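J.: No sequence on hand, only this structure:
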C-alpha cells in the first residue's frame, strides 16, 4: 500500500511538472504571436476539430472531457455510465486517430491544447 501511494504521488508530481512546462511554453508563445502564428494556430484548431468530428460520439465526448474538461477517467466513467477501462480505451482510440490525422502537426497541437 505504501508503494502504491508513493507511485501515485510521483505520477501526480510528474504530470504537474509537465503541465507547468507546457503552460510556460504557451505563455512565452502568446507574447510573441505574429499574424502568421495566429493564422497557423487557427488552421491547427480547424484541423483538430475536423479530426474530432470523425470520431464516434462516445469516443469524442470522452476525449474532450479528458483533455479539454480536465476530468479524470473515473469522473468521465461516472458521467458516461461506463467503466474507467472503457474510457481508457476510448481515449486511446481517439489519440490513435488524431495521431494518424494530424501526424505532421501533432507536436504543435499538443503544445497548443496541452494534450499529453
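T.: Thanks, I have it. Because the structure is predicted, anything quoted here is derived from the model rather than measured.
J.: okay, CA-based contacts and neighbour counts for the rest of this
T.: OK.
J.: quick one: the helices in this protein?
T.: Secondary structure of the chain (DSSP state H): helices located at 2-31, 35-53, 57-67, 73-80, 84-101, 106-113.
J.: could I get these as a markdown table with mean neighbour count?
T.: Listed next are the helices of the chain as a markdown table, based on neighbours: other Cα atoms under 10 Å:
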| stretch | mean neighbour count |
| --- | --- |
| helix 2-31 | 12 |
| helix 35-53 | 14 |
| helix 57-67 | 18 |
| helix 73-80 | 16 |
| helix 84-101 | 17 |
| helix 106-113 | 16 |
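J.: any idea how far the residue lying closest to residue 98 once chain neighbours are set aside is from residue 87?
T.: Leaving aside its sequence neighbours, residue 98 sits nearest to residue 51 (Cα to Cα, 6 or more residues apart in numbering; 6.4 Å). As judged by Cα to Cα, to the nearest Å, residue 51 and residue 87 stand 19 Å apart.
J.: and here's the other structure:
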C-alpha cells in the first residue's frame, strides 16, 4: 500500500509522488465502485470522480485516519450518491475462452455463473448493506475502518453486516446445499 512518505510528498506538491499514489490506489477504488454500483461504466465514472477528488483534496488528508479509510470514504460516498441518482444495471462482460477439455469448460462456466450470482446478490442488497459487505469482504476492512469510512457507529456496522450476510445466505441458499441455481 501507499507509504506515508509518498502521501506527504504528494501533499507537498510532488507531482510524481501524487501520480504514484493515484496509480497505487486506482484498482482498489475501481473494485469498490464496481461492487457498489454493479456495472463497469458507472464504476469507471465513479472511480474517475473519486481519483479527481483525491487529487484535489490530498492536502486535506490528515493522519488521524488511515489513508485507505480516507480513500474508501471518498469512493463509497460518491458511489452511494450515484446509486441514489440512478439504479444500477447488471453488465457481465462476455470473453472468448479457450479450454483444454470439456471439464475445463464446465468448471469455468460454473465459476462464472457463481461469480455472477454472488455479484447479483450483492447488488440486490440495500445500499448501506452493500457498502459494508464490499468494504469488509472485498477490501478486507476491519469493523472500525468500516465505521470510520461510512461515519457509522460500530454496532450499526455489525448490524448491517449481520443482516447482509443473512440476506445473502437466503439468496444463495442453493449453493450452500451444493446445488446450482436454476
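T.: Perfect, thanks for sending it. Just so we're clear, the structure is a prediction, and the values are computed from it rather than from any experiment.
J.: so how far is residue 46 of the first structure from the alignment partner in the first structure of residue 109 of the second structure?
T.: Alignment note (TM-score structural alignment): residue 109 of the second structure maps to residue 39 of the first structure. Computed as Cα to Cα, the residue 39 of the first structure to residue 46 of the first structure distance reads 11 Å.
J.: Any idea how many residues pack against residue 7 of the second structure?
T.: By other Cα atoms under 10 Å, 20 other residues sit near residue 7 of the second structure.
J.: distance of it from residue 78 of the second structure?
T.: Distance from residue 7 of the second structure to residue 78 of the second structure, by Cα to Cα: 22 Å.
J.: do the same with residue 71 of the second structure
T.: Residue 71 of the second structure is 11 Å from residue 78 of the second structure, by Cα to Cα.
J.: Residue 104 of the first structure -> the second structure?
T.: By TM-score structural alignment, residue 104 of the first structure lines up with residue 174.
J.: That match: how many residues sit nearby?
T.: Count around residue 174 of the second structure with other Cα under 10 Å applied: 13.
J.: ditto for residue 105 of the first structure
T.: 14.
J.: And for residue 142 of the second structure?
T.: There are 12 residues near residue 142 of the second structure, going by other Cα under 10 Å.
J.: Quick check: closest non-adjacent residue to the counterpart of it in the first structure.
T.: Aligned by TM-score structural alignment, residue 142 of the second structure pairs with residue 72 of the first structure. Distances taken as Cα to Cα, 6+ apart put residue 66 closest to residue 72 of the first structure, at 6.3 Å, once the chain neighbours are dropped.
J.: Contact partners for that neighbour?
T.: Residue 66 of the first structure sits next to 72, 73, 76 when contact means Cα atoms under 8 Å, 6 or more residues apart in numbering.
J.: what's the answer for residue 171 of the second structure, then?
T.: Contacts of residue 171 of the second structure (Cα under 8 Å, 6+ apart): residue 121.
J.: ok, back up a step: and the match of residue 104 of the first structure, how close does it get to residue 6 of the second structure?
T.: 47 Å.
J.: Run through the residues that contact residue 62 of the first structure.
T.: Residue 62 of the first structure makes contacts with 76, 87, 90, 91, as judged by Cα under 8 Å, 6+ apart.
J.: Map the third one onto the second structure.
T.: Spelled out, that is residue 90 of the first structure. Following TM-score structural alignment, the counterpart assigned to residue 90 of the first structure within the second structure is residue 160.
J.: How about the contacts made by the residue lying closest to that match once chain neighbours are set aside?
T.: Spatially, and ignoring its direct neighbours in sequence, residue 160 of the second structure is nearest to residue 129 (5.3 Å; Cα to Cα, 6+ apart). By Cα under 8 Å, 6+ apart, the contact list for residue 129 of the second structure reads 160, 161, 163, 164.
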